[in-house]
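Engineer: build me a model from this:
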Amino acid sequence: MAAPAVPAAPRLTVTGGTTAGTAVREAGLPGKDEDGVVVVRDGGGQLRDLSWTPDVDTDVEAVAANTPDGRMVIRHSAAHVAAQAVQQLFPEAKLGIGPPITDGFYYDFALERPLTPEDLAAVEKRMKQIVKGAQRFSRRELASVEAAEAELADEPFKLELVRDKSGADDPEVMEIGPGALTVYDNLDPRTGEAVWGDLCRGPHVPTTKHIPAFALTRSSAAYWRGDQANASLQRVYGTAWESQEALDAHKELLAEAERRDHRRLGTELDLFSFPDEIGSGLPVFHPRGGVIKREMEDYVRRRHIEEGFDYVGTPHIAKEPLFHTSGHLPYYGEGMFPAMQLDGGPYRLKAMNCPMHNLIYRSRGRSYRELPLRFFEFGHVYRNEKSGVIHGLTRVRGFAQDDSHSYVTPEQAPDEIKHLLDFVLSLLRDFGMDDFYLELSTRDDRPDKFIGSDEDWAAATEVLEDVATASGLELVPDPGGAAYYGPKISVQARDAIGRTWQMSTIQYDFNQPSPERFNLEYVASDGTRQQPVMIHSAKFGSIERFMGVLVEHYAGAFPAWLAPVQVVGIPVAADYGDHLEAVARELKAAGIRAEVDHSDDRMQKKIRTHTTQKVPFMLLAGERDVEAGAVSFRFRDGTQVNGVPVAQAVATIVGWVARRENASPTAELLAELVQAG
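Structural biologist: The predicted model follows:
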């Protein structure tokens, strides 16, 4: 599913001394409904309320409700309404922060007790009353920090923000903007009196009536500023949209996502589990899940070898100083498990494979004639993820990376990055994912997070950006998201229901090969010793995570080439089981995973069972099939093709699997194959 097109932003001029809302009305732009203008964007890219009044004529862009920025403003405004409702129902509640997030919003509160589902229903009911009341959002600047402290004397968390961050451009604190402290009051439309207010930088929709569709979704525990050492809070989550239709579509997407949840399907299909005896975030694969994992590994291993990679292997632990040399300690220290004492010194579980690949490179002298030199392995790594972020297979503590490192001359780097990007995209397409965009992660100004010179970072970023742009895919900036050692390209893939998953990464590393780190060298054509560029790439990211994504992408109905059981024979009666066993033997001889169901269940129950287990090919056999030397096909969608000769049936299945078809087989597709010969 492609992302919906973002409507073009109309441009207009706000006359000095008048409001942006006046300019919107005079331009004839809508003020209501899903395409209604809710804010404007000034020339500096800042979003402004429609009540904003510039001193001079100013060109702006109108921002409609049904755009990403418009939805963000609606959701932030809905968060304020939620906070107002909570404080009206629970006057003792103290306010934390309430930012918009992907597809929704949250607000944190200090409360005397946890909120119940009944409490959330009451809060949502009160929110509807506030929205119906058409309260106006009104921005007000506070004259000083002292004025803010006086006004917020009963709000300890807001006071902390004012005292610690006032006037600072700190991205961690969304409620305080640079240069001024502002409050947004909610005004009664009849009296003009403020009925509630919150410290906030805005902007907001004009009135609560511009929040046409919302719902509270859940509550959870939280901590002030995300630190468990701080106060315990209650977090209320919600979602808000530009129309009831958009909200309904979002709810249906959530319902479909629930039906596709890989954790539930993993249990139903007997693929994997997370035994408590092993520990959180450490999966085990059952035989059927093991089939899928092996198929993924075998295929991607073969593709790497075809693409010029040498297969290597490295251990799970290493002496701690290795990770100081690589820079992972201290830059990635929090993501690594604590040290263990062996042989009189500290060892670490590895969280990445690159330091060991560097040692393989450094094991002997290298010539420029060997470059690009490409190493690849399924390296099992361990990362000390916090318990709150562990999520099925998609966020685990132990996983196998399809990890590779290319060592190239600086001149070879652009071509190698293009080669890797083409390889990544072809692999994802092989597994049925073909809707992508790219994200370019770069450094910011935090000296404690990144190493290397500005010049090296600029050169590396330019190479990645040029290759990403030349790919023709959408390129989205991600400032500050780079690894400590260099910038990276991430492939973002959309699944069957339009959700985005970060998949593969390609990272440009000029730091680990340096003399201060591993001192990697090659002998150049002129006899001098030069430093190679190291390019990290992971195609799946991890086998575990990619399997979780595939389970959800296919809703458990894997393509036949990946399916744990590709064919099940279902005899109409026990007398016909031997016929299907003979067919199964032919299929197994051709490398197909085939079984025959000899259980005592009735045929229709067997069909239901194996349809639920999402087997792509079911072969039925009754008296006529046996007499004719044939079978009847039954498919996951319920369609059926009767009386197919056994030789043709076997050839059809073998051909389908060999071609790695990602579509589910159906009677219609089978008929097309038969017709085509």
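Engineer: contacts and neighbour counts: CA atoms only from here.
Structural biologist: Fine.
Engineer: show me the strands in the stretch 1-150 of the chain, by range?
Structural biologist: Along the stretch 1-150 of the chain, counting by DSSP state E, counting those that start in this stretch, strands occupy 11-14, 37-41, 47-48, 58-64, 94-95, 100-101, 104-110, 136-142.
Engineer: buried stuff in the fourth one?
Structural biologist: Which is strand 58-64. By neighbour count on 16 or more other Cα atoms under 10 Å, the buried set for strand 58-64 is 60-64.
Engineer: how about CSV for those, with distance to V650 added?
Structural biologist: Formatted as CSV, the buried residues of strand 58-64 follow (distance: Cα to Cα, whole Å):
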residue, distance to V650
V60, 65
E61, 62
A62, 61
V63, 58
A64, 57
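Engineer: ok, those residues vs H210, which is closest?
Structural biologist: A64 (11.2 Å; Cα to Cα).
Engineer: closest to the centroid, which residue in the protein?
Structural biologist: The residue lying closest to the centre of the chain (Cα atoms, centre = their mean) is W501, at 3.4 Å.
Engineer: can you pull out the helices in the stretch 201-350 of the chain?
Structural biologist: 244-259, 262-268, 287-306, 320-326, 328-331 (DSSP state H, counting those that start in this stretch).
Engineer: for the comparison step, fold the sequence that follows:
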Amino acid sequence: MIHITLPDGSRKPFEDQPTGLAVAKSISEGLARECVAMEVDGQLVDLNRTIENDAAVRLITTRDPEALEIMRHSAAHVMAQAVMHVYPDAKLTIGPVVEDGFYYDIDMQPLSEEAFPEIEAEMKRIVKAKIPVERHEVSKANALEFYKNEPYKTEMISELADGTISFYKQGDFTDLCRGPHVPHTGFVRAFKLMRVSGAYWRADQSKAQLQRIYGTAFFDKKQLKAHLEFIEEAKKRNHRKIGTAMDLFSFHDDAPGMAFFHPKGMAVWNALLDFWREAHREAGYVETKTPIILKRALWEKSGHWENYRENMYTTEVDDEAYAIKPMNCPGGMLLFGTRPHSYRELPLRVAEIGLVHRHEMSGVLNGLFRVRSFHQDDAHLYMMADQIQSEILDLLRLEEKMYSQFGLDFHLELSTRPEKSIGTDEQWEVATEGLRAALDAYGRDYLINEGDGAFYGPKIDLHIKDALGRTWQCGTIQLDMSLPERFDLTYVGKDNEKHRPIMLHRTVFGSIERFLGVLIEHFAGKFPLWLAPVQAVLLPINDDLIPFAEKVASTMIQAGLRVEVDDRTESLNRKVREAQLAKTPLILTCGGKEKEAGTVSVRTLDGSVHYGIPMQQFMQQVTAHVAERRLELDLFEK
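Structural biologist: Have a look, this model is predicted:
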């Protein structure tokens, strides 16, 4: 007799060893039809797996969050099977699930999206057939024999430990896989192939280049349709496209992965950093600046040379090895050590907008989101142990205040010690519990990412949510008890003895470049007035009114506003349209009536027009709006 304990605490007896499907059917046929897999004593397994002993079982249906990932993994197999039917000479490598879908890397002839309809048609045939997906376990020797003509699978199997190896079979297709998978191919109900790109086997440029085919899948067509509409909206908001159209920045082959900011891009950049500096001054920070190139010995001392060397650019100066800094931390340590410190100074909050360089593979570079050169809004906070919680709480409140300025919400994640790390077990325990206690006191829910901390300490990551519901990890708070020890940092305590400070690393925006890219997509280029590269454009309706427009512009510029006069010999309608395409918040028409009355007529991006606003009133409203950094353009009554 086997007893199955269900999530509600009830126990169901079975005479024989049941499968998950049998357990589901014992509850209802409807439930069985929607079951994708099951969790047995906390482990996800296939629904048709036999339960050999008494166990706690949770049935995974299409409504559970785990189900989508399982189905998408199966969708990757369906796609691979279809590709093998259409291109029999193709060689398979791996096909994992990724955010929003899946991909499969395949050694085959170069592929374009024009081939997708044929592959999708074959996928539909496989799905319609509802082919059972069956798990088989074989010895390593038998697995190697089965794949003797498949070089990539053979290579992967050879690296596995001796023992049984699992395969999944659906009809004429078999793949090496851990699983679990859906019971049959019919669960892949709504799918679409998205794009194809090149990828090197195991990300090694010396190895074969493969075709990486991306796809997505959902349990129903409505979900797929909504996702595709989301993708189209995201394309419209693409920061590279908008940034080019608004003349904000560019990239060049002579400096791959390094952004060139144009004058209008610098206007946004400076407005962003003016806000950053003001918020940090109010929070008690001082600002510093450290060199971008430092000796190898310093990076060895910090642990970066051993733990981060593959991401660093190096050079030689006077026969000595140097590295361009990938992080600001070691320079910050040197600054702290330039003079004695007293406990009365602590906490000491030291910020830096540091230019850093990190080597990224060319295939992962992505506009402002993934670059090789960027500015990090770093800060190092030095404190005593009894100040940890209050400082982290203050940091969380600062980050919340700054994100809210852009209408951004966020969620929190606590990342613990990774396998590759420095420091003692005791240091990691104190640091991790310090972060956890602060999060508990802050009062917001948070997730735990086991093993995802920095090599020198655990961290809190802040993931902001944009207008499309996408999340971006930007802010981070990392508690470090190792670097102060490595650099022998001390302060003199109340007892007149030297003590080791606790240190926090933290960012708010993270990479300024990346955060700016997020803002471009969040606002779709329609920045709040205080952040817009050009806040107002003046359109004289004829050449005689150009001096009047220039006089108004001069008044606005003297008040600190970013203004342009469009005095081209184009029609007024065309200039209005181009200003709208440039996403200029305020479009001022300068006509004879306005000149005579000392007023302005203003068009905003929502299409509304406000006539005859007295110039003095207009200036008061606009300058107050910008000074307050208001999010919504609510200058005028409608």
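Engineer: thinking again about what came up before, okay, the strands of the stretch 1-150 of the first structure, which one's buried deepest?
Structural biologist: Of the strands of the stretch 1-150 of the first structure, the one with the most neighbours on average (mean count of other Cα atoms under 10 Å) is strand 37-41, at a mean of 27.
Engineer: can you give the distance from stretch 184-191 of the second structure to the centre of its chain?
Structural biologist: Put simply, stretch 184-191 of the second structure sits 29 Å off its chain's centre (Cα atoms, centre = their mean, to the nearest Å).
Engineer: onto which residues of the first structure does that stretch map?
Structural biologist: Residues 207-214 of the first structure are where stretch 184-191 of the second structure aligns, with TM-score structural alignment as the criterion.
Engineer: from what I see, S514 of the first structure and L520 are in contact.
Structural biologist: Yes: counting by Cα atoms under 8 Å, S514 of the first structure touches L520, with 6.5 Å between them.
Engineer: quick check: stretch 608-623 of the second structure aligns to which part of the first structure?
Structural biologist: Stretch 608-623 of the second structure covers residues 639-654 of the first structure once aligned (TM-score structural alignment).
Engineer: buried stuff in the matching stretch?
Structural biologist: 640-644, 646, 649-650, 653-654.
Engineer: ends of that stretch, what's the gap?
Structural biologist: 20 Å (Cα to Cα, to the nearest Å).
Engineer: also stretch 567-587 of the first structure?
Structural biologist: Taking Cα to Cα, the first and last residues of stretch 567-587 of the first structure lie 9 Å apart.
Engineer: kindly report the same for stretch 548-567 of the second structure.
Structural biologist: 11 Å.
Engineer: so E141 of the first structure versus A148 of the first structure, what's the distance?
Structural biologist: 10 Å.
Engineer: just to revisit the earlier point, Three-state assignment for the residue nearest to the centre of the first structure, please.
Structural biologist: strand (DSSP: H, G, I helix; E, B strand; the rest coil).
Engineer: dump the residue contacts of the counterpart of L271 of the first structure in the second structure.
Structural biologist: Aligning on TM-score structural alignment places L271 of the first structure opposite L248 in the second structure. Contacts for L248 of the second structure were tallied using Cα atoms under 8 Å, 6 or more residues apart in numbering; they are 261-266.
Engineer: could you rerun that using 7 Å?
Structural biologist: 261-262, 264-265 (Cα atoms under 7 Å, 6 or more residues apart in numbering).
Engineer: then S232 of the first structure?
Structural biologist: Going by Cα under 7 Å, 6+ apart, S232 of the first structure touches 222-224.
Engineer: all strands of the stretch 151-300 of the first structure, in order?
Structural biologist: Under DSSP E, counting those that start in this stretch, the stretch 151-300 of the first structure gives strands at 181-187, 194-199, 213-223, 232-241, 272-273, 284-285.
Engineer: mean per-residue distance, the last one to the second structure?
Structural biologist: Superposed on the second structure, strand 284-285 of the first structure shows a mean distance of 1.1 Å to its aligned residues (mean Cα distance after the TM-score superposition for the first structure).
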